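Trainee: predicted structure and sequence below. I'll ask about it afterward.
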Amino acid sequence: MNPGPLRYFIVNKPYGMESQFISPYPGDLLGDLAFDFPEGTHAIGRLDKHSEGLLLLTTNKKVTALLFQSEVPHKRTYLVQVRHKMDAEALHQLRTGVTIRIKGGGEYTTPPCEVQIVEPPGDIFPSPRNFPAYITSTWLLITLTEGRYRQVRKMVAAVRHRCMRLIRVSIEDLSLGDLKPGEIREAAEDVFFEQLKLEK
């Protein structure tokens, strides 16, 4: 039986949804999205339940290794809202590297990365939670070439800020575009590989 052509999807994962189709725990899953995914569709990498934004799905089992297990680094960019105003010293620390705890209990110093303060995104990324008006915050645009477990959250915590929102907006040249939370866009294979800077 011919399984048909390989397919590729871009999803704006909503806050509170798991990055998987099956889970032993209650909660929203990818299968709850209003889309008829073909058999064999799986997420390429993950966003944790409380993170939002760009999630890639495909029926091509090779893409995860090409994108996240390759020796060639791939840029991932996040919009991050942190509690309180961030000063120049904290920004410098994030840009040059901070020490975080990793799985297994060891310590890891993050490599230099791109960090800048940006204006709040407003209606482009409506907040899934209502934060009190008196809370001050800073929005950052952070670009990394690696993605250890909860790395961005641990990085901002290392400079004494709490992560309020974490939205992945792009991987290399593939971005969310105008997708709203819960929306899906299918991509042609050539475009998908070209924008992710992957070799077939």
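Mentor: Here it is on my side, so go on. Numbering: from 1, shown residues only.
Trainee: use CA for all of it now, contacts and neighbours both
Mentor: Noted.
Trainee: how far away is V159 from N60?
Mentor: 39 Å (C-alpha to C-alpha, to the nearest Å).
Trainee: which of those two has more residues huddled nearby?
Mentor: V159 (18 against 15; other C-alpha atoms under 10 Å).
Trainee: so the more buried one makes contact with A90?
Mentor: Yes. Using C-alpha atoms under 8 Å, V159 is in contact with A90, at 5.6 Å.
Trainee: putting a second one here so we can go through both:
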Amino acid sequence: MASLILFNKPFQVLSQFTDNNSGNPSNRRATLADWISMPAIYPAGRLDYDSEGLLLLTDSGPLQHQIASPRNKMPKTYWVQVEGQMDDNALNSLRQGVTLKDGRTRPATVEHLPEPDLWPRTPPVRHRETIPTSWLSITITEGRNRQVRRMTAAVGFPTLRLVRYAIGEWTVKDLAPGEYRALTLHPPARPGKRRKPGK
């Protein structure tokens, strides 16, 4: 059996157990070790330091590969607060795929989202009286570096807050920041060698 941890990663926490870039202990950034003490588990994928929400961890190599491998195209859903009221042209561009510096993105599922009832962020998102914001639900099937932020910026709407709500069938529902839920699953079978015909 395999362990799967559903962790609600808080804002400004690294998606790893050590801070490799901090030589000065007083400058150490928060890591997974500040929240999770279970042995022999590793992140299946990553979530940016300044993003929040669902991060999956497991003690199973095959399960980690199944979740994180780009070949499997596992859908990831993000709740995204952007600066400005996104119009239909921008929505349709995201749905069809936008061109970034590292190539064109796959088509995404994008919808307007009523402002979700989320936990407060610390520190809070900057607020400007004269500039409205809007929320989107964006589902992608790839995982380029800072992809969702780059996608919304490419259509003229910078991301202010990004929360990953779901990966595949797993969601962050009912988990407060820093909380996690442990599941026990049957790990996926390791791919075996194909037998030659007649053998």
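Mentor: Noted; the coordinates are in hand. Note that the structure is a prediction, hence the values are computed from the model and not measured.
Trainee: could you get me the TM-score between them?
Mentor: Remark: TM-score between the superposed chains equals 0.85 [TM-score structural alignment, normalised by the length of structure 2]; 182 aligned residues with a C-alpha RMSD of 1.7 Å.
Trainee: all strands of structure 2, in order?
Mentor: Using DSSP state E, the strands of structure 2 run over 2-9, 42-43, 52-58, 76-83, 99-100, 103-104, 109-113, 133-140, 159-167, 170-171, 180-185.
Trainee: can I get these in a markdown table including distance to R121 of structure 2?
Mentor: Putting the strands of structure 2 into a markdown table (distance: least, C-alpha to C-alpha, whole Å) gives the following:
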| stretch | distance to R121 of structure 2 |
| --- | --- |
| strand 2-9 | 12 |
| strand 42-43 | 23 |
| strand 52-58 | 9 |
| strand 76-83 | 12 |
| strand 99-100 | 29 |
| strand 103-104 | 32 |
| strand 109-113 | 18 |
| strand 133-140 | 15 |
| strand 159-167 | 9 |
| strand 170-171 | 19 |
| strand 180-185 | 18 |
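Trainee: ranges for the helices of structure 1?
Mentor: Using DSSP state H, the helices found in structure 1 span residues 63-68, 88-96, 151-158, 189-196.
Trainee: following superposition onto structure 2, what is the mean distance for the third one?
Mentor: Put plainly, it is helix 151-158 of structure 1. Aligned to structure 2 and superposed, helix 151-158 of structure 1 gives a mean residue distance of 0.5 Å (mean C-alpha distance after the TM-score superposition for structure 1).
Trainee: for that helix, which helices and strands make contact with it?
Mentor: The contact analysis (3 or more C-alpha pairs under 8 Å, 6 or more residues apart in numbering; DSSP states H and E) places helix 151-158 of structure 1 against strand 99-101, strand 163-171.
Trainee: from M86 of structure 2, how far off is L4 of structure 2?
Mentor: L4 of structure 2 is 36 Å from M86 of structure 2, by C-alpha to C-alpha.
Trainee: so for those two, which residue has more residues nearby?
Mentor: Ranked by neighbour count (other C-alpha under 10 Å), L4 of structure 2 and M86 place L4 first, with 23 against 18.
Trainee: which residues touch the counterpart of the more buried one in structure 1?
Mentor: Superposed on structure 1 with TM-score structural alignment, L4 of structure 2 falls opposite Y8. Counting by C-alpha atoms under 8 Å, 6 or more residues apart in numbering, Y8 of structure 1 touches 56-60, 186-189, 192.
Trainee: also W119 of structure 2?
Mentor: Contact analysis of W119 of structure 2 by C-alpha under 8 Å, 6+ apart lists 176-177.
Trainee: what does it align to in structure 1?
Mentor: Alignment note: W119 of structure 2 maps to F125 in structure 1; criterion TM-score structural alignment.
Trainee: for the residue most central in space within structure 1, what are its contacts?
Mentor: Taking C-alpha atoms, centre = their mean, the centroid of structure 1 lies closest to R168, which sits 3.4 Å from it. Going by C-alpha under 8 Å, 6+ apart, R168 of structure 1 touches 51-54, 76-79.
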